[in-house]
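[1] I'll drop the sequence and a predicted model, then ask my questions.
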Amino acid sequence: MGAKGDDAKGRAKEAAGSLTGDDDLKNEGKADQAGAEIKEKANQAVDKVKGVFKKD
């Protein structure tokens, strides 16, 4: 699953946890969102590096 999918999954878990009062599920959703953000930043860094090497 891509970063956007992980983010959406995390938001859904966080919302479900908030609605049901399940703090563990809410925190798991927040962790999924943080992981998605890290994936996105890593993908951006890879794209920058690829761009540098393509300029040759």
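    Alright, I've got the coordinates.
[2] hey, let's count contacts and neighbours off CA atoms from now on
    OK.
[3] Which residue, neighbours along the chain excluded, lies closest to the residue nearest the centre of the chain?
    Most central in the chain under C-alpha atoms, centre = their mean is residue 36, positioned 1.1 Å from the mean C-alpha point. Closest residue in space to residue 36, ignoring its immediate chain neighbours: residue 3 at 4.5 Å, by C-alpha to C-alpha, 6 or more residues apart in numbering.
[4] I'd like the distance between the one you found and residue 26.
    19 Å (C-alpha to C-alpha, to the nearest Å).
[5] next up, a second structure to put side by side with the first:
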Amino acid sequence: MGFIDKAKNAAEDAVGKAKEVVGDVTGNDDLKAEGKKDQGVSGAKKVGENIKDKLS
């Protein structure tokens, strides 16, 4: 994967963390869960990128 894809995934992870914190502070469980989901998706993409990098 390219640098741009990795940067997009890092940004998605950061947004997910921010959503989780805001959801926690405001008591918004839906936003908190959405933030955790975004982080999970970002993590899965990162694993996929690492596998592709090792196979290349």
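    Perfect, thanks for sending it. Since this is a predicted model, take the numbers as computed values, not measurements.
[6] on that earlier part again, out of residue 3 and residue 26 of structure 1, which sits in the busier spot?
    Higher neighbour count among residue 3 of structure 1 and residue 26: residue 26, with 22 against 19, using other C-alpha atoms under 10 Å.
[7] Tell me who's in contact with that one.
    Applying C-alpha atoms under 8 Å, 6 or more residues apart in numbering to residue 26 of structure 1 gives the contacts 13, 14, 15, 16, 17, 18.
[8] so which two of the residues you listed are the farthest from each other?
    The two members of the contacts of residue 26 of structure 1 with the most space between them (C-alpha to C-alpha) are 13 and 18, at 8.5 Å.
[9] give me the number of residues near the equivalent of residue 28 of structure 1 over in structure 2?
    Counting by TM-score structural alignment, residue 28 of structure 1 corresponds to residue 34 in structure 2. Residue 34 of structure 2: 16 surrounding residues under other C-alpha under 10 Å.
[10] Next: the one 4 residues further on.
    By the other C-alpha under 10 Å criterion, the neighbourhood of residue 38 of structure 2 contains 21 residues.
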